[in-house]
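In: Using only what follows, build the 3D model:
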Amino acid sequence: MTHHEFREAVTQLGYEKGAQPLQVPELTSVESLGDLYKYSDATKSKFNELKVIQPYQHHEMFSEPISMTTTNTEQISKQVLSKLQGPSKDNRVCLVGAKGIGKSTLLMQAMALANSSDATQAPVFLHIPNANAIVDGSSDYILNQKTGKYQQPMFTKRWIWKLKNANADVFKQLKLSRDFTYEKDRKEVTLVKGENTVYDLLNDCHDFGKYGPTNAFQFFVEELQHQSQNVPVLVTIDRANGLFDFPITEYRHADFSSVHVSQLEIGDWLLKVVSGEFNFTKGGVILAQSSDFSAHRKSMKVGLGLEVHSPYEKAWLFDIDIANAMLANGGVKPIEVAPFTKDETSKLLEFYQQAGVLQATQGETEFTKIANNQYTLSGGNPWFLVQAAAFAY
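Out: Take a look at the predicted model:
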């Protein structure tokens, strides 16, 4: 028994612990397409720290998350991962597509490949699992009079903690390029350049969650920008339209007027990263849209060049500053996530059957018929495919 409704129960109650162990290889390259892979322990550890795996993706069907490599995987590898040794302003993409098509899964695959043993150099991961959390009013906030930006202490503190744990192996190798002084227990503490590391900064300095003006976050991102001469930085933002299509935030000024996303410290920095104004010498930016909201909003669609700007568009549906930021410095390139082919659909259903997720069918002919039916019903969309297969079996 549980107090959860079914949709929440399957993600909360650990059903995957009773699933059969998977006999599939780890994802390290895209040499073979149309195959099922699991993620390495090192990658899963980073995923858990950064909350990369989104709920309701049906990963509870297996003992551990799996995914299939497709032409989408090959495309993002060529367009983004192969360019991580170049500037991030020239390496910005956004994953778009229908609901359930696999945008978040493709983002996971990109991060796994970047972190694999086959990668040229593992990057620093700056991942935001739900961009809407920046603007939805769920965090405390305080105005920094020096910068004119609102800081969000609790959101920043929690995010920095995740980044520290996920990137500990890299951060411990990066010596600070400047001294940094902060207050701890009413005493001044100085982290010394060339001696202390970025990990020391994130682990020892509590200014990120301080309810008062601080320059800790600005120092951190500027330090990463400097370090990106040697180590690439990969910025990944899932559910990105939850931020960029909702630039008028739930926060308020003292006069109760709305706070724009560019007036938030983290929001303003992300806009600069997406526009290419804030550039990492080595790195890239991957955005992923969500189909859960903002279907009628235009900022990202115009910014990606998918729609033409109408001067008569309602202000709450379109923000020209957001669109211009995405179009700046060559623009963010959209990547349309393609559905599975018939062969990929059949291969996935066959794997489901072998893993014990689906009941055994009466012979190969019957299975082929069901696979063809499921492809017709789902159109190769993974989300609809799972639903169609569940009804069929």
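In: CA atoms for contacts and neighbours, from now on please.
Out: Will do.
In: quick one: secondary structure of residue 2?
Out: coil (DSSP: H, G, I helix; E, B strand; the rest coil).
In: elements contacting the helix or strand containing residue 188?
Out: Using DSSP states H and E, residue 188 sits in strand 187-191. In terms of contacts (3 or more CA pairs under 8 Å, 6 or more residues apart in numbering; DSSP states H and E), strand 187-191 is packed against strand 180-184.
In: residue contacts, residue 133?
Out: By CA atoms under 8 Å, 6 or more residues apart in numbering, residue 133 lies in contact with residue 243.
In: ok, back up a step: what residues sit buried inside the strand holding residue 188?
Out: residue 191 (16 or more other CA atoms under 10 Å).
In: the inter-axis angle of it versus strand 180-184?
Out: Going by axes from the mean of the first three to the mean of the last three CA atoms, to 10 degrees, strand 187-191 is angled at 150 degrees with respect to strand 180-184.
In: Can you get me the centre-to-centre distance for strand 187-191 and its chain?
Out: 34 Å (CA atoms, centre = their mean, to the nearest Å).
In: residues in contact with it?
Out: Residues contacting strand 187-191 (CA under 8 Å, 6+ apart): 179, 180, 181, 182, 183, 200, 201.
In: Could you rerun that using 6 Å?
Out: Strand 187-191 has contacts (CA atoms under 6 Å, 6 or more residues apart in numbering) with 179, 180, 181, 182, 183.
In: Can you say which of these are buried?
Out: Buried among the contacts of strand 187-191 by 16+ other CA under 10 Å: 180, 182.
In: End to end on stretch 186-202, go ahead and measure it.
Out: End-to-end distance for stretch 186-202, by CA to CA, to the nearest Å: 19 Å.
In: list the buried ones in that stretch?
Out: Buried-residue list, stretch 186-202, by 16+ other CA under 10 Å: 191, 196, 197, 198, 199, 200, 201, 202.
In: structure for this one too, so we can compare:
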Amino acid sequence: MADLPQTANGWTKSSQSGRGGVAAGGEEDGEQAATKRKRLTAFLPMPAGQLTHPLFESERRDQLQLQNFHPEMITPAVASQALKYPHSEKDPFRIFGLPRNLLVEFRILSKPCSVMRGVTIDVINRLDAASQASSTDHRLVFSGATGCGKSTLLLQALQYCNASDWIVFYFPRGINLVNSTTQYSYDSRTRTYLQPVFAYQTLQRFLTVNESRLEQLKTQADVELERRDTIPAGTTLAELVRTGVREQGQAPTILAAVMDELRKQTAFPVLLAIDDFQALYCKTTYRDPQFAAIQPYHLSMPRLLLEYASGQRKFARGAVLGALSTTNVSFKLPLELAEALDLPPTSHAGPYAKRSPILQDYAQGLERVNVPDALSVPEAMEVFDVWTKDRALPSVPNDELFLAKYSESNGNAREFVWKGLLSSLSL
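Out: Here you go, the predicted structure:
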């Protein structure tokens, strides 16, 4: 990092791993290599110890001071306040990943944080009730305008559950389950298309985040594998997951078995959180041998998640949360899900519109949670204060600037930050 070019705000340009550089012994000329590096670069923060220039002295002293996100703090008293997420190598969002917009924001901020809103407190109260009840009664879907903060709310719920000793699953980019980006193969035994790579990656991340809890749980029944091998009852769930991590081909079977064991145990509540939730109900870009589009319920991963989202399978203690996304027009809100959530349809919805009875069953019983389209003035002021203290504003902060940006964005959280506060930054 020491010899990388340094920008004015203390960030460096670094080529992505394995891309954009010239291989040893290669014959690309300097101009072509420079063009590729410019196109395939990312801004990465430099360690504070390397910021030795006097320009950065004040930045090292004035760190963003926020209280830590802790379950006991999430009460109405912290509404409209920003809390930072404690740094831990096993934090769910560091292991499972983040939606793209949140990932970029957290890279720019010196500390990952978010503002607690009124809807955050409401969802936390629902989760407290769900910790002692079946997930059938707590299947919530966050809806609202584009950029209103649905993904942030889902992340806050995830962080709360993880810190409250829940077992957590998190799928930050649900579209990747159905957009044909991973390998798949037909399984005649289950009559579904298995996704072994995605299941393998899910097990890896799930074990990293929940290992201490899984060590305390044991299987209640034998688990039969495809090669007539059997994992005996009484095996810890952590060891069961490790079996799927060691053998990628067995990962879909192991993942289904782990989920089945989790729904029967009562020692820990379980959270299943899915962003881009509507993608699970959309026609996939996977193709069968006749090149017809494969339905989501014919893919092993989406089918498994749909069964828990619909209540066909349930956790003895826990909840299922989903967040709708409108950024990808290829996976718009389908009619079956829109009608189940009582939302305006994105396509023709007359009596002669074609509906899938199977998808209607999978959408039955879901409860909509409306995320306010606009930040309240106190919430927006806290967002403004966070970015101001983190030196993201190129101009002098004042009340006129705040009111101008708030009005221009109509209070929309994403627009307020990206097209308001950060609009003049070159990133």
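In: after the strand holding residue 188 of the first structure, next one along is what?
Out: That would be, after strand 187-191 of the first structure and using DSSP H and E, helix 198-204.
In: could you give me the residues in the second structure that that following helix aligns onto?
Out: Taken onto the second structure by TM-score structural alignment, helix 198-204 of the first structure occupies residues 237-243 there.
In: The matching stretch vs the first structure, average offset?
Out: On superposition with the first structure, the mean distance recorded for stretch 237-243 of the second structure (mean CA distance after the TM-score superposition for the first structure) is 1.1 Å.
In: Give me the contacts around that stretch.
Out: 214, 215, 217, 218.
In: all strands of the second structure, in order?
Out: Using DSSP state E, the strands found in the second structure span residues 11-15, 41-45, 67-68, 82-84, 113-115, 139-143, 167-171, 185-187, 192-194, 223-224, 230-231, 270-275, 318-323, 367-370.
In: Out of these, which one sits most buried?
Out: Sort the strands of the second structure by mean neighbour count, taking mean count of other CA atoms under 10 Å, and strand 318-323 sits at the top with a mean of 28.
In: So what touches that one?
Out: So strand 318-323 of the second structure is in contact with 130-131, 134-135, 138-142, 150, 269-277, going by CA under 6 Å, 6+ apart.
In: Output the contacting helices and strands for the longest helix seen in the first structure.
Out: In the first structure, assigned by DSSP state H, the helix with the most residues is helix 363-378. Applying 3 or more CA pairs under 6 Å, 6 or more residues apart in numbering; DSSP states H and E, we find helix 363-378 of the first structure packed against helix 382-392.
In: Buried residues in the helix it packs on, which are they?
Out: So helix 382-392 of the first structure, judged by 16+ other CA under 10 Å, has buried residues 382, 383, 384, 385, 386, 388, 389.
In: how about the helices of the stretch 251-393 of the first structure, start to end?
Out: All helices of the stretch 251-393 of the first structure, identified by DSSP state H, counting those that start in this stretch, fall at 265-275, 299-303, 320-327, 342-354, 363-378, 382-392.
In: top helix in the second structure by residue count?
Out: Longest helix in the second structure by number of residues (criterion: DSSP H): helix 196-214.
In: Find me the equivalent region of it in the first structure.
Out: The alignment of helix 196-214 of the second structure onto the first structure (TM-score structural alignment) spans residues 153-171.
In: Now that we have the contacts of stretch 237-243 of the second structure, which of them are buried?
Out: Buried among the contacts of stretch 237-243 of the second structure (16+ other CA under 10 Å): 214, 217, 218.
In: which one is the last one nearest to, not counting chain neighbours?
Out: Taking CA to CA, 6 or more residues apart in numbering, and ignoring the residues beside it in sequence, residue 218 of the second structure has residue 236 as its nearest neighbour in space, at 4.1 Å.
In: my guess is the one you found contacts residue 220, does it?
Out: No. In terms of CA atoms under 6 Å, residue 236 of the second structure does not count as a neighbour of residue 220; the distance is 9.7 Å.
In: corresponding residue for residue 93 of the second structure in the first structure?
Out: Using TM-score structural alignment as the criterion, residue 93 of the second structure maps onto residue 47 of the first structure.
In: any idea how far residue 62 of the first structure is from its match?
Out: 17 Å.
In: again with residue 55 of the first structure
Out: 14 Å.
In: go on, residue 264 of the first structure?
Out: Following CA to CA, the distance that separates residue 264 of the first structure from residue 62 of the first structure is 40 Å.
In: the more surrounded of these two?
Out: Each of residue 264 of the first structure and residue 62 has its neighbours counted (other CA atoms under 10 Å); residue 264 has more, 24 against 20.
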